[in-house]
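Novice: structure for the following, please:
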Amino acid sequence: MPLVDLPLPALERDADTPLAVQLAHALRTAARAGAVRVGDRLPSTRSLALDLDVSRTVTAAAYDQLLAEGWLAGRRGAGTFVVAVPPSVTGPRGPVDAARPARARATGDAAPIDLRAGMPCVAALDRAAWRRAWRAAADEPPDIRPDPVGLPAFRSAVVEHLLRHRGLPADPGTVLATGGTTAAVGELARILPRGAAVAVEEPGYQRAVEALRSGGLEVVPVPVDGDGLVVDALPAGLSAVYCTPAHQFPLGARLSAARRVALVARARTEGFLVVEDDYDGELRYDVAPLPLLAALGPDVVVHLGTASKLLTPTLGVGWLVGPPDVCTALVGQRDRAGVRPARAGQRVFAELAGHGDLGRHLRRLRRELAERRRAVVAAVADAERQILGDAAGAHVVVPLASASAEESVLATAAADGVTLDGLSRHHSGVPSQAGIVLGYAGPTRAELDCALPAVTAVLRAAG
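Specialist: Modelled structure (predicted):
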């Protein structure tokens, strides 16, 4: 049925709410009322814009929002289809009834809804731009010899990205392509003296911890608090400090300005290297980010970034910005060990950046994740729980009273068809904190809305 025949309310052109937001809301309402059903094909954005006498930008933005939420799906050569109906936002929902949609999903053929942290929001990807970038990347001839540094186009794209989105002026000569942050940590471990001590955040990113240990280094856990890594707790005799200052993983704190200055000062005085993992630093929803450690101390800081959280791990690429001597040592090691960052992902990233698609994706991603975060925060508040961390990234932490409470929540949620992540496993030593690390980027919006009532119920039942 043509959409113009539906009883849509008139768009209010003088309202504070953007027209695209109004149109997306009207489409959701029509779907809830049964006027649009699963399997229906919607008009093209062009024809809908003509029918509603609005710009095509309005209709395209509304469709993009519903595509990101998971209610619509585009089929190449066929159009845009309704694939799910948004749940009603009215009516009482008790904790038992609220868990039923997720439980029914788990007991059926579908896989559990995965709310673990660390996954990208691939629903926000513009699939047309994605395909276009891959086609353009495939136009390049096959490589004849390996490249230990990275494609010039990729490194230039990284320099532009860091300047525009992270405020870091970088020289292309100090930028290396990597296989991602964990791979880069593993490479850095191999250029440090074997058996050297490296401080890591506790709790922290355990894949980086394992990469350091695999490189023959001694890992020294250092506590974190509401201001990030406790710099005063760093012991003497370190060769490096690994940290996530923009959005501490997993607790979500931002390293304070005073501690940033103190950390760089100690690195210079004591001669250790600071490894800054900026895995999701582009994703802030409250205030502007503080200056990167690499901007404060380019002589002692190695800055790491990745496309895996911003786009998808399919690309298998990241970047490293470091002091010249560190870059030289890494390139020499790559030559000796035969390590070569994959070029296909570099080409795709450069194409996305070069045509403005990366910037548009980041803006769309921030909007989408900010809305998802609000929904998660509301669900946790309904359970009368608090969250830790800044309004940033793609996960929150819900503290719990004990390890047994954490285990109970994980098990109950799994029985209800929702996979959660516990805070205990993010410790290098004996866990000192318990809680749930709740990610909201990986599932579709429909899956997230289906799972959150169950999350509320299990958190409330934890006592």
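Novice: hey, let's count contacts and neighbours off CA atoms from now on
Specialist: Will do.
Novice: ok, and for the lengthiest helix in the chain, which residues are buried?
Specialist: Across the chain, the longest stretch assigned as helix under DSSP state H is helix 357-382. Residues of helix 357-382 classed as buried by neighbour count (16 or more other Cα atoms under 10 Å): 357-359, 361-362, 364-366, 368-370, 372-373, 375-377, 379-380, 382.
Novice: and for comparison, fold this next one:
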Amino acid sequence: MRVGSDLHLELAGPGSRRAALIRALRDAVRDGRLTQGTRLPPYRSLAADLGLARNTVADAYAELVAEGWLTARQGSGTRVAARATPVAPVAPARVPKKAPAHTAPPAHNLRQGQPDAASFPRAAWLAAARRALNAAPNDAFGPGDPQGRFELRHALAGYLTRARGVRTDPGRIVICAGVGHALRLLFGGGVLRGPLAVESYGLGFHRSVLDGASVRTVPLTLDEHGARTGELADLKGVRGVLLTPAHQFPTGGPLHAKRRAAAVDWARGRGGVIVEDDYDGEFRYDREPVGALQGLDPDRVVHLGSVSKSLSPALRLGWLVLPEHLVGPVLAAKGEREAWTSVLDQLTLADFIGAGHYDRHIRRMRQRYRSRRDHLVTALAQHAPHITATGIAAGLHAVLRLPPGTERSTTKAAAWQGLALDGLAEFRHPAATMPADDGLVVGYATAPDHAYRAAVEALCRALPPL
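Specialist: Predicted coordinates for the structure are as follows:
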């Protein structure tokens, strides 16, 4: 469409002329008459054509820009937003009950919790798999060990001791299918019982697993130093706490040393247990490494980890590092062989770690993710200097602090930009009493390299103005 060309719009329906114009422009985008990238007439021209006041058209354009339907840049005019055209609502089709539901993927993915799938080290993993298969003893193809292959437990004991400061031996490690599986073994299997203290902001799947096990959770207040573990002493009947001490999820930052010590002292005094989710402890950028909390007291801390952030969640490989007295109960809870992870994948990971490929992969991805983090921070400084990114010294995500009252509208604007991300409110415990902050949780690891810059550009377009 050329500047000043005709645009047919039906200004009908209830409400003001401004509301009718907004509704008509949305409809034109929905039904495809205004396609992505189409340049709209200047608001003065459209006002003259429709017999409206200039301010009415200008306000309508501004509203649709804020909602993500349109973009406006100096020198480029107002256009239909690229990759933001929503699908027109249609009546649901009748399909067989067992037919899978298919939804179009977002144009950009900045959700937290996933590594860059394109960066999986295929060649090194394949080489490790071949070596592991050739060297596998015959008993590897038998019923197996519910605790996991010794080769992997031995490799993990060495790696976790060296890289994360964990104090363990292979006999205290149980292999599982990930942190969710580990929590189900601990709480669904009756090894540990509630009520359980948790952080006021945390991973939703933690709460869903605990809810499924009928475990009541009690939120601890958070601040810039992590969970206020001093509050544990005032919680009646609570003998367990779930923490993310290396990099609090999602707000960022390590648990302060004094609060680590306070949590351990509480567990010792009450005969309690600390469950530590070390979900991305290997990825740090601007600070000294923060060791695992388990190193302070291996008899009071259950250390959980997996390769979901470092390699891929598709591998379904995780581990529990347990106090000695909990190994037997966890193995009893594990039960049937169908809950065990693939022996061949276990042997492959053991070789991958032993040959040094895991360390090299972590170092390579640490550099890549740091570069992405730096690009996000630079883009914010250029396009949205009033938005602060926090929790960026480590991990695979950042929290963008938003002006009060803008989180919902910003996530809506992001959706119109074809952008998948989460608001901070999604991770807030429903019983939390601390003041709620507005923010976005932006994962900078998920998108592949070739798509990352476009995703950040879409993010900047969605952010509220100063």
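Novice: TM-score for the pair, please.
Specialist: The TM-score (TM-score structural alignment, normalised by the length of the first structure) is 0.74; 369 aligned residues with a Cα RMSD of 2.7 Å.
Novice: and Asp169 of the second structure, what's its match in the first structure?
Specialist: For Asp169 of the second structure, the aligned position in the first structure is Asp171, judged by TM-score structural alignment.
Novice: count of neighbours near the residue nearest to that match when sequence neighbours are not counted?
Specialist: Spatial nearest neighbour of Asp171 of the first structure, chain neighbours left out: Val159 (7.2 Å); criterion: Cα to Cα, 6 or more residues apart in numbering. Residues lying near Val159 of the first structure (other Cα atoms under 10 Å) number 20.
Novice: quick one: average offset of the helix or strand hosting Val159 of the first structure versus the second structure, please.
Specialist: Per DSSP states H and E: Val159 of the first structure is located in helix 152-166. Taken against the second structure, helix 152-166 of the first structure registers an average deviation of 1.3 Å after superposition, with mean Cα distance after the TM-score superposition for the first structure.
Novice: quick one: the next helix or strand after that helix to the second structure mean distance?
Specialist: Going down the chain from helix 152-166 of the first structure, the next helix or strand is strand 175-178, by DSSP H and E. Comparison of strand 175-178 of the first structure with the second structure after fitting gives an average deviation of 0.9 Å (mean Cα distance after the TM-score superposition for the first structure).
Novice: so how far does the very next helix or strand once past strand 175-178 of the first structure sit from its counterpart in the second structure?
Specialist: As assigned by DSSP H and E, the chain's next helix or strand after strand 175-178 of the first structure is helix 181-191. On superposition with the second structure, the mean distance recorded for helix 181-191 of the first structure (mean Cα distance after the TM-score superposition for the first structure) is 1.5 Å.
Novice: same for the helix or strand following helix 181-191 of the first structure, what does it pack against?
Specialist: Following helix 181-191 of the first structure in sequence order, the next helix or strand is strand 197-202 (DSSP H and E). For strand 197-202 of the first structure, the packing partners by 3 or more Cα pairs under 8 Å, 6 or more residues apart in numbering; DSSP states H and E come out as strand 218-225, strand 240-243.
Novice: what's the angle from strand 197-202 of the first structure to helix 181-191?
Specialist: Per axes from the mean of the first three to the mean of the last three Cα atoms, to 10 degrees, the angle that strand 197-202 of the first structure makes with helix 181-191 is 160 degrees.
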